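**Student:** turn this into a structure:
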Amino acid sequence: MTVAPPARTLRRQDPQLADILLGELTRQSTGLQLIAAENFTSPAVLEALGSPLANKYAEGYPAARHHGGCEIVDAAERLAVDRAKTLFGAEHANVQPHSGSSAVLAAYAALLRPGDTVLAMGLPFGGHLTHGSPANFSGRWFDFVGYGVDADSGLIDYAQVRALAHAHRPKAIVCGSISYPRHLDYAAFRAVADEVGAHLIADAAHPIGLVAGGAAPSPVPYADVVCATTHKVLRGPRGGMLLCGADLAERIDRAVFPFTQAGAQMNAIAAKAVAFGEAATPAFADYAHQVVVNARALAAALAAEGLTVTTGGTDTHLLTVDPAPLGVDARTARGRLAAAGLVLDTCALPYGDARGLRLGTAAVTTQGMGEAEMGRIGRLFGAALTENGLAGEGAESRRVRDAVVELTGRYPPYPPQPAP
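**Tutor:** Reported below is the predicted structural model:
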């Protein structure tokens, strides 16, 4: 993959911003991007984002817009919708949501009314803000009940899910998480939803790219509505989408427009179409499976360095680990790792107030790294976290930083363009 630095026009017109963009490209290219929700898009996706479609106002849907001159953007949206339906085996797709949270909001708007009870993974166990946080619209508008995970295994307690569903009779059950590293049993959630007459909403923002590549089970046959992002493992532009059956198509579409958002971002929709096309290829399937292989290899490497891996491993692109056995808390660990060029997040750990580290292998796999590199990254973790002193000040941290630069130099996210 190749990507150009800031174009000559921007460099000439606004050199200050051009320097900022170049700085971000340098940051991405010289550090290990291990945030589970991030990835590198293809140059084709970036081209679509920067296309003239960014100029077009297009409220509504193809052939039913509130603005004239939408013939071309209609074709782009139809292409994105058709590719999404084919890729995921869905009867209907809405590709307009601006984000994963926008998609979840639309799903709630289509199926619920303020005050309804919703059963979702509790925030301390990996639930998303849209799964009932009091700081979010979801926690303010709906009555959320949280399910958790088994204290010993860290796995979802499906017996608890069933008991809570029967006790609270929710209008909807949400299955999905921002930090659960195992596959979800969608059939089990479907069975519980049917027992209590609830809608099943799958928040598949994290695994949807693995689903596209055949490396994770699909929620589409089980959920009434699937909410997802188009970035992360799917490797598209930042944005959201919704998948559902034909019976809910009109309700979902109206919940997106006009209820929760107005003008569609047509350049982003075109970029989604590009990403869906890329995800339908054998090369992407190979990539998705390698993401999981790499995540498991990285989990083993981190365990060998003394970190505790929750659930004992991973089925997906992400893993969560506790650095406490190395004598360091998560916030300090994140700072030391960032200073050494290893970029990741912290997350809540089940049961207790402790926080851990959440990381993923989608971006480094896009760069072409494999199991051997995951082993090396694990050793770099250990070296960065066992150094005494402040983040970035010791000789070991500098050694790790140099090793990271060397590694990313061999596996650049966007190799330099050949000379004309």
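
**Student:** rest of the way, CA atoms for contacts and neighbours
**Tutor:** Noted.

**Student:** residue 20: what secondary structure?
**Tutor:** Following DSSP: H, G, I helix; E, B strand; the rest coil, residue 20 is assigned to helix.

**Student:** tell me how far it lies from residue 248.
**Tutor:** Distance, residue 20 to residue 248, by Cα to Cα, to the nearest Å: 44 Å.

**Student:** between these two, which is the more surrounded one?
**Tutor:** In this view residue 20 and residue 248 are compared by other Cα atoms under 10 Å, and residue 248 has more residues nearby, 16 against 12.

**Student:** residues contacting that one?
**Tutor:** Residues near residue 248 by Cα atoms under 8 Å, 6 or more residues apart in numbering: residue 224.

**Student:** for the one 10 residues further on, same thing?
**Tutor:** Neighbour list for residue 258: residue 60 [criterion: Cα under 8 Å, 6+ apart].

**Student:** wasn't it part of a strand?
**Tutor:** No. Counting by three-state DSSP, residue 258 is not found in a strand; it is helix.

**Student:** one more, please, to line up against the first structure:
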Amino acid sequence: MRVPGGIVQPPAPHAGERADADGRAPESAAAHGLEPLRAGDPELYGLVAREHRRQNATLAMDDASGVAGAAVLACGGSPLANTPAGCGVAGAVERIAVLRARLAFAARYASVRPASGSAARELVLSILLRPGDVVLAPEADGFPSSPPGTVTVACGAGADGRIDGEAVRRLALEHRPRVIVCGASAHPRATDFAAFRRIADEAGAFLLADISPVAALVAAGEHPSPIDHAHFTITRTRGQLPGPRGGLVLMGRDHDAPAPVGEGTLSGAIERTASLASPEGPDLAAIAAAASMLAAAASAGFHEAARRATAGARALAAGLASRGWALVTGGTDTHLVAVDLSARGLAGAVAERALEECGMRVSRCRVPGDGRSPAAASGVRLGTHGLALRGMGPAEMARCAELVDMVLAAVRPVDDDAYELCPAVAAMARDEVAALCARFPIPGWSADWPPEVVSIAPPRATAPVDPFSLPAGDAA
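**Tutor:** Here you go, the predicted model:
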């Protein structure tokens, strides 16, 4: 049912349904699930505990650094994981997620069924492409191999690292692609979606915008939105967005445009194909987790974090540039900063590992004119949004620039894969990182959880405790 304001209200319990005696069934299922794991399977519990502490003690400065909060994790581990399609509150959960996705991105249509960002992209391409069609996609995006019988033409950035709109237009008019994809994971500048739409219209192509690298900024109004420029907008729900593994397909003014094949509309074609792609039904626990994240994305606190992220990225870029590090495009419009390491003789893979050794996680990336393989690369990209969600702002990002410089300046590369790092510098950096993380813990996470960390031992001869065993006297 609907209530004033258009919010979907879950249906009342059916006859025969009941909560636990104290009315707290979700808590008994999700919040206390770790206790039987600790008691019955200490090896696995120890790994979960170790990862919890690693995340809390790491400066996640990669481009996909959003951390799912406690409410999102609770939804993912809730009884919804057991709910078959069409049963119980399944329809209400999906409707809530769809409504929140539309509100968060000002979209007229949303599908929350894709299991990942790549699944969302495949869903869109499946209704558009036919054998012999051409896709024009960013070279830096690592665009996957074309669907069978189609061809992908790469459109890269210019020598300065910026998207060359005129070069994209020339390629589009030359190859007449069926689909143009815009959005690049390593690009630190805002994308001109309106310009891409003009090119797509001139070439007779559909425009697909992948906003996964900047989805949180788009939702918060800190980056231009493609919703009414692109025919289709896709994003993953984890990474820059602090949600579960999943994907979204969003549409604006083109949602009711005619479908390319058969009858109906573009949004109708997505809806039908999404249903056929998952005949067993969607993952309701993941969709609920995404709905929880999307509600948070509409909050004032989330929008403030996005503003801190862009301001922090500018401070991070300025701090690195002042220490002589070359920045791709010379700066940033987003939460991303891309650093060209070529002049320092460092491979991106070496820089990534050295920084991770000191508690800072970044991502290697290719840079304009890169002579190294994608596995080694000649650059790294750093993102500030995950740290902004922890409350860090420009002052902390300026300090992070000092830490990055301190570590990378002390690295002596052996080759594109191996390096030596001064132990004293590494220890000093780890101490600084630990202090910064302690000042800004992940919101909603307890820094001292779990109270007991089980050591990781070799596999035991005995199996973990059987969670389905009945207490003595309960057997039939």
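
**Student:** those helices in the stretch 151-300 of the first structure, which residues are they?
**Tutor:** Under the criterion DSSP state H, counting those that start in this stretch, the stretch 151-300 of the first structure contains helices at 158-168, 186-196, 208-212, 249-254, 266-279, 282-304.

**Student:** what helices or strands is the second one leaning on?
**Tutor:** Using 3 or more Cα pairs under 8 Å, 6 or more residues apart in numbering; DSSP states H and E, the elements in contact with helix 186-196 of the first structure are helix 158-168, strand 172-175, strand 199-203.

**Student:** what's the closest non-adjacent residue to the residue nearest in space to the middle of the second structure?
**Tutor:** The second structure has residue 239 as the residue nearest its centroid, 2.1 Å off, counting by Cα atoms, centre = their mean. Spatially, and ignoring its direct neighbours in sequence, residue 239 of the second structure is nearest to residue 64 (3.9 Å; Cα to Cα, 6 or more residues apart in numbering).

**Student:** and that neighbour, how far is that from residue 214 of the second structure?
**Tutor:** Taking Cα to Cα, one finds residue 64 of the second structure at 9 Å from residue 214 of the second structure.

**Student:** give the intersection of the neighbour lists for those two.
**Tutor:** Counting by Cα under 8 Å, 6+ apart, the shared contacts of residue 64 of the second structure and residue 214 are residue 240.

**Student:** thinking again about what came up before, so who does the residue nearest to the centre of the second structure touch?
**Tutor:** Applying Cα under 8 Å, 6+ apart, we find residue 239 of the second structure in contact with 63, 64, 65, 66, 67, 212, 213.

**Student:** which residue in the first structure lines up with residue 391 of the second structure?
**Tutor:** The equivalent of residue 391 of the second structure in the first structure is residue 368 (alignment by TM-score structural alignment).

**Student:** contact partners for its match?
**Tutor:** residue 411 are the contacts of residue 368 of the first structure under Cα under 8 Å, 6+ apart.

**Student:** ok so it is a helix residue?
**Tutor:** No. Counting by three-state DSSP, one finds residue 368 of the first structure to be coil, located in no helix.

**Student:** map residue 153 of the second structure onto the first structure.
**Tutor:** Using TM-score structural alignment, residue 153 of the second structure sits opposite residue 145 in the first structure.

**Student:** what about its match, which SS state?
**Tutor:** The three-state label given to residue 145 of the first structure by three-state DSSP is strand.
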